[in-house]
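Student: Here you go, sequence then predicted model.
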Amino acid sequence: MLSISKWGAVAATALSLATVAGPASASSDPYPLDRGRDKYTEVISLTSTGTGTTVVDNGTPGPGVGDQIIITANLYRRGLSYGTEGAVCTRVAAQTTHCTGTFSLPRGQVTWQHLQTTPIGTPPSDFDLAVTGGTGAYATARGYGHVARISESGGAFTLYLVH
């Protein structure tokens, strides 16, 4: 097993996502609600606190292609518990990581993925991720999420889901 740097746990948790505390409104949202034919955009702002991080050293010993970071986190909305998250990030090139994850929320699950170019040992800056599907109330969801900040205690993110 490989030891993980402080940023690795933080970035992995944040990559798995988090959000901005407080409700989002259409007036402050740079991406206004789309109330087209039988569809709408739901904005979900969350914060996360990591509950576990495991690094698996695959391939050549030491940091490199094939290594994985497995992340679990608790999710909060407006300061209240709102679900959990699980994610796996795999180093696919010297400076590129591919992450996939699932948010388990009260009304169903939302799945996502993300490809990030970040040198080993360097925390990523703000970025977007693709919403790839879901279950329950999110069964027809598509859209994206924006990770707005990363800190040692967790992260902040906003999901923009079109149903």
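Tutor: Structure received. Quick caveat: nothing in here was measured; it's all calculated off a predicted structure.
Student: C-alpha only now, for contacts and for neighbours.
Tutor: Will do.
Student: which residue of this structure sits farthest from its center?
Tutor: Here the centre of the chain is the reference, and by Cα atoms, centre = their mean the most remote residue is Arg37, at 28.9 Å.
Student: now the strands for the chain?
Tutor: 41-56, 68-77, 80-93, 96-105, 108-117, 127-134, 142-151, 154-162 (DSSP state E).
Student: this is the other structure I want to compare:
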Amino acid sequence: MRPIRAACLATTTALVTLLTCAPVAATATDTDSAHAKGKARVITLIGRLAQQTRFPVNPGGAPAQGDRTVFRSVLFDENDNEVGETGGTCTTTRVDNGGAEVCVVTYTLPGGQLEVQGMLFGILTGGLPTIPPPPFDNGITGGTGEFDRARGSVHAETIAPGTRRFTIDLKH
């Protein structure tokens, strides 16, 4: 079984590569409003994998270019309160040299949505999924509501099986 690559997040997979669930305390930091022009905002959330479906090019065979993973994770704040979800798709673009995927992910949060996309590298070790999945950074390409015209990045790291910490660095 290959790990989800996104979230990422699932989240995306993630994001992706967002795995089997295990409870972990959430950390959240939310400073200022991203909607005010020229402001920066950092949000830290914990994502727990809720659903994941894989669509391999070679079912039961080796990883291949074009393999796809679809995922959804539930997002939690510093008090372990559910605050949203993330969902997306990741597609394998390379299986040699550690493998790579391209992911497109939506983070649904109070006040709007964030759109994120980017590459994940090092998803395969010796032709098998890398466990735990490697950390990644993806770019924020836009959003809705209070995240309208948002830019910045999302850093994701696996902190337990099925659990990722997402640090969202918003620039507006």
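Tutor: That came in fine, so what should we check first? Owing to the predicted nature of the structure, the values given are computational and were not obtained by experimental measurement.
Student: What would you report as the TM-score here?
Tutor: Superposed pair, TM-score by TM-score structural alignment, normalised by the length of structure 1: 0.79. Supporting alignment: 149 aligned residues with a Cα RMSD of 2.7 Å.
Student: ok so, going back, who are the neighbours in contact with the residue farthest from the centre of structure 1?
Tutor: Not one residue lies near Arg37 of structure 1 by Cα atoms under 8 Å, 6 or more residues apart in numbering.
Student: roughly how far apart are it and Ala137 of structure 1?
Tutor: Computed as Cα to Cα, to the nearest Å, the Arg37 of structure 1 to Ala137 of structure 1 distance reads 18 Å.
Student: same question, Thr47 of structure 1
Tutor: For Thr47 of structure 1, the distance to Ala137 of structure 1 equals 21 Å [Cα to Cα].
Student: now Gln116 of structure 1
Tutor: Counting by Cα to Cα, the gap from Gln116 of structure 1 to Ala137 of structure 1 is 29 Å.
Student: Between the two, tell me which one has more neighbours.
Tutor: Of the pair Gln116 of structure 1 and Ala137, Gln116 is the one with more neighbours under other Cα atoms under 10 Å, namely 19 against 14.
Student: The more buried one corresponds to which position in structure 2?
Tutor: Mapped onto structure 2 by TM-score structural alignment, Gln116 of structure 1 lines up with Leu120.
Student: pretty sure that match contacts Glu101?
Tutor: Yes - in this structure, Leu120 of structure 2 is within contact of Glu101 by Cα atoms under 8 Å, at 5.1 Å.
Student: any residues in contact with both of those two?
Tutor: Arg5.
Student: How many neighbouring residues does whatever residue of structure 2 lines up with Ala24 of structure 1 have?
Tutor: Aligned counterpart of Ala24 of structure 1 in structure 2: Thr29 (TM-score structural alignment). When neighbours are defined as other Cα under 10 Å, Thr29 of structure 2 has 13 of them.
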